[in-house]
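A.B. asks: What would the 3D arrangement of this be:
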Amino acid sequence: MGTKSRKTYTPEYRREAARLVIDTGRPVAVVASEIGVGEQLLGRWVHAERARTDPGEAPLGLDERAELERLRRENQAMRMDNEFLGKAAAFFASKQNPRNGSR
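C.D. replies: Predicted coordinates:
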């Protein structure tokens, strides 16, 4: 029976994994299972990344997190609406015929 060696992760990988949790607001458990690392390990990475990037920033409360999620959804819907309107405007602009035939 051999000894089991520990997996090692680069600092860049740790930061990127932590940013997945921080930037998306998804739970540590979900992200940990997706990327195949332990929850506690990823939790430590997230804590370290938060301390590294902005030590004075307090974590979001439940109300703030809910509003942030609502605003992100609203922002995504507005982006989709804007994209649709841009395509519609281009479509209608290409269909316009000159009134007097001079072009």
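A.B. asks: Please make it C-alpha for all contacts and neighbour counts, starting now.
C.D. replies: Noted.
A.B. asks: Counting neighbours, what do you get for Arg79?
C.D. replies: 12 (other C-alpha atoms under 10 Å).
A.B. asks: Do I have it right that Pro27 meets Leu20?
C.D. replies: No: contact between Pro27 and Leu20 fails when scored by C-alpha atoms under 8 Å: they sit 9.6 Å apart.
A.B. asks: Following up with a second sequence; could you model it the same way so I can compare the two?
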Amino acid sequence: MSRVKYSDEFKAQVVREVVEKDRTIASVAASYDLVPQTVGNWVARYRKEHSSQEESEAVAESAQIARLRAENRELRQENEFLKKAAAFFAQEQR
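C.D. replies: Prediction:
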């Protein structure tokens, strides 16, 4: 079985179909009469090369959200404790 060499422009066009037009790899592969594995490899390579900044921003944002949720949970617990302490000391003074 011989390997077919596709041009970079053709690969880019196929990848754009998947990435920009939100088509599935299988449907794009079928429309161009390609093996889905091949199209999947092209898309994976494209995403690996072009997603470093977007991915790092998403990871940083997720980390910040997790940190803020933990801080929020801790502050709620402290607030509940202070409410209970205030109620306890208010009863003692009576």
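A.B. asks: about what we covered before: show me which of Pro27 and Leu20 of the first structure is the more surrounded one.
C.D. replies: Shown here are Pro27 of the first structure and Leu20; by other C-alpha under 10 Å, Leu20 has more neighbours (16 against 13).
A.B. asks: counterpart of Glu49 of the second structure in the first structure?
C.D. replies: With TM-score structural alignment as the criterion, Glu49 of the second structure lines up with Arg52 in the first structure.
A.B. asks: what about the closest residue to Arg26 of the first structure other than its chain neighbours, which helix or strand?
C.D. replies: In space, and not counting its chain neighbours, Arg26 of the first structure is closest to Leu20: 7.8 Å by C-alpha to C-alpha, 6 or more residues apart in numbering. Using DSSP states H and E, Leu20 of the first structure sits within helix 11-24.
A.B. asks: still on that earlier bit, which element, helix or strand, includes the match of Glu49 of the second structure?
C.D. replies: helix 39-53.
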